[in-house]
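In: output the structure for:
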Amino acid sequence: MLLSGANGVAQGLGWPAVTKMIRAWYPPTQFGFWFAILTSAANGMSAVGPSIAAILSVHHGWQTAMHLPALLAIATSPFIIFCTWDKPSDVGYEDQLTLGGAEHGHWSDMVGSDFLMLLVSSFGFLFVVKTSCSEWGQVYLVEEQGVPYYTAYGCFTSIEVGGVVGSVTLGGLTDFMIRRGYYFGSGRSPRMIVVQLCAAGSCLFLNTFIFGSDPETSKTFISVVAFCMGFCLYGGIALIGTIAIEVAPIHMTGAAHAIIGLAANISSVIAGSPIQYMSQVWDWFTAFMLINITCLAAFLILIVGKNVPATYLEEPTDGPPRLREYFNNEQLAKFYTSVALNHKQYLENVAYTLG
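Out: Okay, here's the model as predicted:
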């Protein structure tokens, strides 16, 4: 138990640090895509990791299943130490511009922010839905609807695949919206409209999953619904994490991600034993109806808070009122030139370090 707790502490310390580095290296026009790549990589390995560990434990023993990921982590740590830098200025280049994060601010500004409360609450509810569908979706199909086990397992795989595709696609799409200056409303993040659509889509496909599945339903239909549900859930969750980081004060991006991560951990606990207990007291259909209500609550929170200013500070010191004024051609050229130079210098530093 102590070793497991220490492992959790190590992972908890790593996530805010790596998100802070990505935030520092990539401009707002690319941050959503690369943050989605980061979260998709973690989600993808979380999905296939248990299967790999089970296979290794059967054929080579549980010690091998535990030692292999530890050895891989140790092997990659020198690369992380010697070939990565906190920010562009550490290697002589200008740091990236920001979308809405101020250069200064206090933690009390962030903790007391209405916008952060909006993000944390909607993120927490969506994460409960996402975790519940991933962990209990197969059980619901098999025990409540009588769907064959192999069809139910295909549903789980489709949710994870849809999540990876949704996170990367929507991250790139919202970057494109920022790059082209597409903007909706006053004082909001341009990514928020996509999050609202994801929450609406999650409600739609979750209801289809609950009421449209039975033993005679085709495997293809269930897989498509599960894929779309994963696309909306994972995509919306990844975008909320992106927004929480990019509008935070520059020196507090790690803290912003840590707060969002805390909501995710609490939601994972809620989606575990409490949901199973509800299924034992009532049945799986009732448990998933409660999950459905949770998804609807997330959507309503996003709609009610749609005009909350996308900032953690009462009076933003940086960041323009309109993206169209901010991302003019001259500054876009500066963005792309900076990214190209930073990438070239990064490759040169890696080659020098390894050589």
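In: for the rest of this, base every contact and every neighbour count on C-alpha atoms.
Out: Noted.
In: what helix or strand is residue 226 on?
Out: helix 219-246 (DSSP states H and E).
In: residue 149: neighbouring residues, count only.
Out: Counted with other Cα atoms under 10 Å, residues neighbouring residue 149 total 14.
In: I should have written residue 235 there, sorry.
Out: Counted with other Cα under 10 Å, the neighbours of residue 235 add up to 27.
In: what sits against it?
Out: Neighbouring residues of residue 235 by Cα atoms under 8 Å, 6 or more residues apart in numbering: 163, 164, 166, 167, 168, 169, 170, 171, 195, 198.
In: would you agree residue 171 is in contact with residue 29?
Out: No - between residue 171 and residue 29 there is no contact under Cα atoms under 8 Å: 9.9 Å.
In: also this sequence, please, to line up against the first:
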Amino acid sequence: MSVFAHPEFDAHEIVAFHHDRDSGLKAIIAVHNTRLGQGLGGCRMFPYASDDDALTDVLRLSRGMTYKAALAGLKQGGGKSVIIGDPRTAKTPAMIEAMGRFVDKLGGQYVVAEDSGTNVDDIHRMADFTRHVGGLADEKATAAGRTGDPSPATALGVFYGLRAAVRHKLGRDDLRGLRVAIQGVGNVGFRLAGHLHAAGAELWVTDAYQPSIDRCVAAYGARPVAMSEIYGLDVDVFAPCALGAILHDRTIPLLQARVIAGAANNQLAEPRHDHVLLERGILYAPDYVINAGGIIDIYYEGEHYDWATVDAHLQQIGGTLTRIFERSDSEHRPTGGLADRMAEEIFKS
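Out: From the prediction side, this is the model:
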């Protein structure tokens, strides 16, 4: 299939493929739109079942970054990259170095940061081969509270957004006793669980990686459940914090939660599922709006990094979501579609 005919191709400016024979690197970089600035986005490493699955993911993720940056109020474009392979067994220093050289070939049209399957150390290694990196902390930024890992900011932004969704749908500001099911408790999901636990919420968690579940149970008294059971729990909020395309015709009918608010990208399997959730009376916090904390954190990196400024910007996520929710109520239109239109008014104007 031609890239241009791919169902997820959306006038992307760049789609680049790379194979490094020596390291075994197989990677794709996609830059969706640079109208507002350079295409910034993380590098995901995942054992995709096929090359087409990897292409689908990078096209969807890069598009989401454009919309995310626009609604987060950032002068930033949307990009993303994927490495095909299992990060726990296949990742090597040589492969990461080759990825850095691949990024550099685009001459700054794409800025790479960490994502699922990569980490800050990987981005530092890439930085030896390209200056087009984001999410690094120098000594001054570290002293100001920045680690280079965007996960804490992402999780906190999701917490602020979840709180706004609960306020709008359930009419409550106090999260004590709120029942939340978290799907995926890796770097972001675990931190979100921490914020919710501190606020008094009750937690149910699942993950494909058992040690992540065990850590959450030990730290926050969360209740572990099987991956197949997470959708049907009698809870107030369902928080997807793993991979995307998990809201579809088989899972949506199982949901008892009245709010969906989580960190995962591309949660809807198809755009029409936005309308399905609306008709079921489930409030959906559009993923690229609620999970914008990481890109906001990276945007402010540098020697003048100030956590108070970042936190104030993160809190705006709740306000943006509230405006979307209110428009959805008044127009009886799905929240995801409304968010898209609001973002397009910014980066297409």
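In: tell me how the two chains score on TM-score.
Out: The TM-score (TM-score structural alignment, normalised by the length of structure 2) is 0.27; 153 aligned residues with a Cα RMSD of 6.6 Å.
In: show me which of the contacts of residue 235 of structure 1 is closest to residue 224 of structure 1.
Out: Among those, residue 163 lies closest to residue 224 of structure 1 (Cα to Cα), at 12.4 Å.
In: in which helix or strand would I find that closest one?
Out: Per DSSP H and E: helix 149-180 holds residue 163 of structure 1.
In: quick check: residue 238 of structure 1 vs residue 55 of structure 1, distance?
Out: Note on residue 238 of structure 1: its distance to residue 55 of structure 1, by Cα to Cα, to the nearest Å, is 30 Å.
In: neighbour count winner among these two?
Out: More crowded of residue 238 of structure 1 and residue 55, by other Cα under 10 Å: residue 238, with 28 against 14.
In: which ones are touching the more buried one?
Out: So residue 238 of structure 1 contacts 35, 36, 39, 167, 171 (Cα under 8 Å, 6+ apart).
In: which of those residues tops the neighbour count?
Out: residue 167 (29 neighbours).
In: can you pull the contacts of that residue?
Out: Per Cα under 8 Å, 6+ apart, neighbours of residue 167 of structure 1: 36, 37, 39, 40, 231, 234, 235, 236, 238, 239.
In: just the strands in the stretch 101-250 of structure 2 please.
Out: Ranges of strands in the stretch 101-250 of structure 2, per DSSP state E, counting those that start in this stretch, are 110-114, 179-183, 202-206, 223-224, 237-240.
In: who are the packing partners of the second one?
Out: The contact analysis (3 or more Cα pairs under 8 Å, 6 or more residues apart in numbering; DSSP states H and E) places strand 179-183 of structure 2 against helix 187-198, strand 202-206, strand 237-240.
In: just list what the longest one packs against, helices and strands only.
Out: Helix 187-198 of structure 2 is packed against helix 151-170, strand 179-183, strand 202-206, helix 210-220, with contacts defined by 3+ Cα pairs under 8 Å, 6+ apart.
In: what angle separates the second one from strand 202-206?
Out: Inter-element angle recorded for strand 179-183 of structure 2 and strand 202-206: 20 degrees (by axes from the mean of the first three to the mean of the last three Cα atoms, to 10 degrees).
In: same question, the last one
Out: Angle of helix 210-220 of structure 2 versus strand 202-206, following the same axes, to 10 degrees, is 170 degrees.
In: residues of helix 210-220 of structure 2 that come out buried?
Out: For helix 210-220 of structure 2, burial by neighbour count (16 or more other Cα atoms under 10 Å) applies to 212, 213, 214, 216, 217, 220.
In: which one among the residues you listed gets closest to residue 196 of structure 2?
Out: Distance to residue 196 of structure 2, by Cα to Cα, is smallest for residue 220 among the buried residues of helix 210-220 of structure 2, at 9.3 Å.
In: run through the residues that contact the closest one.
Out: So residue 220 of structure 2 contacts 193, 194, 197 (Cα under 8 Å, 6+ apart).
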